[in-house]
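S.K.: build me a model:
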Amino acid sequence: MDDTTPVAIIGAGPAGLAIAACLRQTGQDFVLVEKEQQAAPAWRRHYERVHLHTAKRYSSLPFMPFPKEYPRYVPRDLFAAYLDAYAQRFDLRPRFGETVRAITRRGRSWLVDTTTGTLHASNVVIASGNNAEPLMPGFAGADIFKGRKLHSADYRNAMPFADRPVLIVGMGNTGAEIALDLVEGGARPTISVRGGVHIVPRELLGVPIQMIGMAARLMPQRINDALFPIILDLALGRLEKYGLKRPKQGMLQQISEASRIPTIDIGTVRKIREGAIKVAPDIAEITEQGARFADGGHGEFDAIIFATGFRPGHARLLEPGVQPGRSGVNARASELGLYLIGFHNPVTGLLREISIEAKQIADDIGLRRNRKKAAETLPV
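M.R.: All right, here's what the predicted structure looks like:
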């Protein structure tokens, strides 16, 4: 089935829904495709206890705030319900079960090859997200481990691990929260931390850390990176004695240069201080019964959970050399009519950034459409 559309949107997660709503509000047509059978599938697969780490006031999508009765930090199920209501409000009807195989340039337009046909589009918005494909690093000895191995994408709750020693590899937000979930569910978790990690409380003196990050942008990055360690030591204590060291890069420097956001603590640090969650250094090798660490220590575990992140996966859809640049609108994206949304996670929050980008992209697509119409009416 071949179709022609002004805009093809790839992915019906929060970013795809946001740009679709913005286009709908400005009277622009589009086709929204999603490889799964429901909107925001990644969110629905998240482990059960997950909440937004950013405040609901700054995390809603364009034109529709969260309901007043929702808590400040929205849990997974309520967020999924919000996204369903959002799609219904703006009459967003994704074409489910349609996987994009390739996006190729044809003149000044695009061909989007999917499992059900080809879309001819003047503009393409890639909204498939940073978490499209789980990353599983190759550790020496991983094949001989006799326990259970899984990526954090496959973790649901602590029930299967109750009273068992579990190794979590990685202490980003996912690894830290899974460790907390495990210990509260009766498991005995250890987190392997490679290098350093920046940790911030979810709130500082009752103020969401997201809002503090927004205010901090008014000062130069180097000043913030000098001040934050002092403030965080007062808020969380000095964590080096528990095996948690800070990276050499400052926190904001790391966000801007490596797109690595800090770990937002919701209780994991307290459990580490209490000894309920143990911290180990990087893994040297995995053994039959557990893991050997970089400091020579060894631990025995019944399961290893790899909280080792994801990769976007969209680059393989594009022809070599075709890149729209960073997320949002820039000269390259506007020239090509090829946009990324939801791939930039600043200190002010991913969902807030998605809302900003969605409006900018919809406006830019409108300007491209108007320029094209004006060019077509010029006398030859």
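S.K.: going by C-alpha atoms from here, please, whenever you check contacts or count neighbours.
M.R.: Will do.
S.K.: double-check that Val124 belongs to a helix.
M.R.: No - remark: Val124 does not belong to a helix; assigned using DSSP: H, G, I helix; E, B strand; the rest coil, it is strand.
S.K.: to compare against the first, here's the next sequence to fold:
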Amino acid sequence: MENQYWWREIEGKQAHDPLFIEKMTTQSSSSSRCVCVPGPVIVGAGPSGLAAAACLKEKGVPSILLERSNCIASLWQLKTYDRLRLHLPKQFCELPFMGFPTDFPKYPSKKQFVEYLQCYANKFDIKPRFNETVQRAEFDSKLGLWRVKSVAGDGKKQITEYVCRWLIVATGENAEAVVPKIEGMGEFGGSIKHTSLYKSGDEYRGKKVLVVGCGNSGMEVCLDLCNQNAKPSLVVRHTVHVLPREMLGKSTFGLSMWLLKWLPIRFVDRLLLIVSWLMFGDTSRLGLDRPSLGPLQLKNLSGKTPVLDVGTLAKIKSGHIKVCPAIKRLKHHAVEFDNGRKERFDDIILATGYKSNVPYWLKEGDMFCKEDGLPRRPFPNGWKGESGLYAVGFTKRGLLGASMDSKRIAQDIAQDIERCWKAEAKHTSAFARSLLPHSSNS
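M.R.: Reported below is the predicted structural model:
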């Protein structure tokens, strides 16, 4: 009954007024509560969520940041390998209003990037609510507000429902590991581990390891295994563009962005491929066939990122890393490939990527695609949905895209608040004038 009174109270206090003071109402059960939020609720405390919170704070807009893990940037801190570095130069990975320390290298390490994010959160006084997993978020059309239900993961199982006018989805494209089903996985016998659980090749010394997936992670894990005296092989199921991380004395990404200011994308692609051929030779001879579309065109159309080589290609050329076709099935410590060849392996590492988890908890039908959990509208228009719904970190353009969207979102919400203030001031002024005594002629 108390909860029913709470909702009547909200309806009576103008549901569209953003200037609610945060208030908690505890139901008869101490394991459930309702929180009315004066600003947006942000789901996900990775780099995108931190950027959104900082941009809002710069506009004077308060927010609540929910994170299912026990730390910021949990993907980086808990689910990445030790040798990981930023694939792009640091100037392309900065969050709004704060650059990297000048003494950081051009490509900061995992540890340095996490340190940067922690300093960023401290600078903007961002304090996420950790161990809160959002189970459901839906728009209540009667109230004109979002209702976001979360469950605390600290053992208490406390349920909280946040009520807010704006909802920012910042869980990103890489929320859940993709683990493919391969015939015979149950009988393989060795370990089968996703890269989210891989830390170092040290535990694989002397072992034959099959890495499935030839993206940046798969390539780097193979290189790490080589450096730790393991014997890796790489499954290449599809075509792939491998580019040098730097060319002509510049980062490949930075050079591409500069060239695109002056040349059409197809000419920039052609130049990238010519320089790559001069540096690497014909990669198809190594089992790495290139797609028919150029690397930048393919990125724009499908979001598929080219591999930026950090030394793996040299190991493939020297024979330290073997390239294999797609897997047909697994047997006891053995793999049968599509071409009929069979080979023994001790362990398998799945570098098969990640996916969005938005369709599992966001109950709306227009902004996000249910199949892949990404915004339906392509970049740069995927940041804004209907009824106060926003998305940040889904551009397939890394932290640069997340920073751009964070600024747009903060500006849009600040303007929405200003419109509400003006409407409320106009309403209050009209009401006050109605109370004044009417002047009369004597």
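S.K.: what's stretch 136-143 of the first structure aligned against in the second structure?
M.R.: The alignment of stretch 136-143 of the first structure onto the second structure (TM-score structural alignment) spans residues 179-186.
S.K.: and the end-to-end length of the matching stretch?
M.R.: 14 Å (Cα to Cα, to the nearest Å).
S.K.: can you tell me what Asp3 of the first structure aligns to in the second structure?
M.R.: In the second structure, Asp3 of the first structure lands on Val35 (TM-score structural alignment).
S.K.: actually Pro220 of the first structure, not the one I typed
M.R.: In the second structure, Pro220 of the first structure lands on Pro264 (TM-score structural alignment).
S.K.: centre of the chain to the match of stretch 136-143 of the first structure, how far?
M.R.: Centroid separation between stretch 179-186 of the second structure and its chain, computed with Cα atoms, centre = their mean, to the nearest Å, is 26 Å.
S.K.: now do Ala140 of the first structure against Arg369 of the first structure, distance only.
M.R.: Using Cα to Cα, we find Ala140 of the first structure at a distance of 54 Å from Arg369 of the first structure.
S.K.: which element is the residue nearest to Lys193 of the second structure when sequence neighbours are not counted on?
M.R.: In space, Lys193 of the second structure comes closest to Ile349 once its chain neighbours are excluded; the distance is 4.9 Å by Cα to Cα, 6 or more residues apart in numbering. Per DSSP states H and E: Ile349 of the second structure is located in strand 347-350.
S.K.: just checking, what packs against that strand?
M.R.: Secondary-structure packing of strand 347-350 of the second structure (3 or more Cα pairs under 8 Å, 6 or more residues apart in numbering; DSSP states H and E): strand 192-194, strand 208-212.
S.K.: let's verify the residue nearest the centre of the second structure: helix, strand, or coil?
M.R.: Centrality entry for the second structure: nearest residue to the mean C-alpha point is Gly172, 2.7 Å, by Cα atoms, centre = their mean. Counting by three-state DSSP, the backbone at Gly172 of the second structure sits in coil.
S.K.: cool, and the one 10 residues further on?
M.R.: Three-state assignment for Ile182 of the second structure (three-state DSSP): coil.
S.K.: isn't it up against Lys331?
M.R.: No - with contact defined as Cα atoms under 8 Å, Ile182 of the second structure does not count as touching Lys331 (10.6 Å).
S.K.: ok, these two, which is more surrounded?
M.R.: Lys331 (18 against 11; other Cα atoms under 10 Å).
S.K.: show me what contacts that one?
M.R.: 184-185, 187-188 (Cα atoms under 8 Å, 6 or more residues apart in numbering).
S.K.: likewise for Leu66 of the second structure?
M.R.: Contacts of Leu66 of the second structure by Cα under 8 Å, 6+ apart are 41-45, 128-130, 132-134.
S.K.: I'd like these as TSV, with neighbour count appended.
M.R.: Listed next are these as TSV, based on neighbours: other Cα atoms under 10 Å:
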residue	neighbour count
Val41	24
Ile42	26
Val43	26
Gly44	30
Ala45	30
Pro128	24
Arg129	20
Phe130	19
Glu132	25
Thr133	21
Val134	22
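S.K.: quick check: the aligned residue for Asp84 of the first structure in the second structure?
M.R.: In the second structure, Asp84 of the first structure lands on Gln118 (TM-score structural alignment).
S.K.: on the three-state scheme, its match is what?
M.R.: Criterion first, three-state DSSP; result for Gln118 of the second structure: helix.
S.K.: stretch 50-69 of the second structure aligns to what range in the first structure?
M.R.: Under TM-score structural alignment, the match for stretch 50-69 of the second structure is residues 17-36.
S.K.: picking up where we left off before, how about residues contacting the match of stretch 136-143 of the first structure?
M.R.: 194, 327-331, 350, 352.
S.K.: Val212 of the second structure corresponds to which position in the first structure?
M.R.: That one, Val212 of the second structure, aligns with Val169 by TM-score structural alignment.
S.K.: so who does its match touch?
M.R.: Per Cα under 8 Å, 6+ apart, neighbours of Val169 of the first structure: 175, 191-193, 304-308.
S.K.: number of nearby residues for the residue mapped onto Gly195 of the first structure from the second structure?
M.R.: In the second structure, the residue matched to Gly195 of the first structure (TM-score structural alignment) is His238. Residues lying near His238 of the second structure (other Cα under 10 Å) number 13.
S.K.: pull out the buried positions in stretch 128-138 of the first structure.
M.R.: Across stretch 128-138 of the first structure, burial judged by 16 or more other Cα atoms under 10 Å covers 128-130, 134-135.
S.K.: ok, so of those residues, who is nearest Glu376 of the first structure?
M.R.: Using Cα to Cα, Ser128 comes nearest to Glu376 of the first structure of those, at 33.0 Å.
S.K.: skipping its backbone neighbours, what lies nearest the closest one in space?
M.R.: Counting by Cα to Cα, 6+ apart, the residue nearest Ser128 of the first structure is Gly11, at 4.6 Å.
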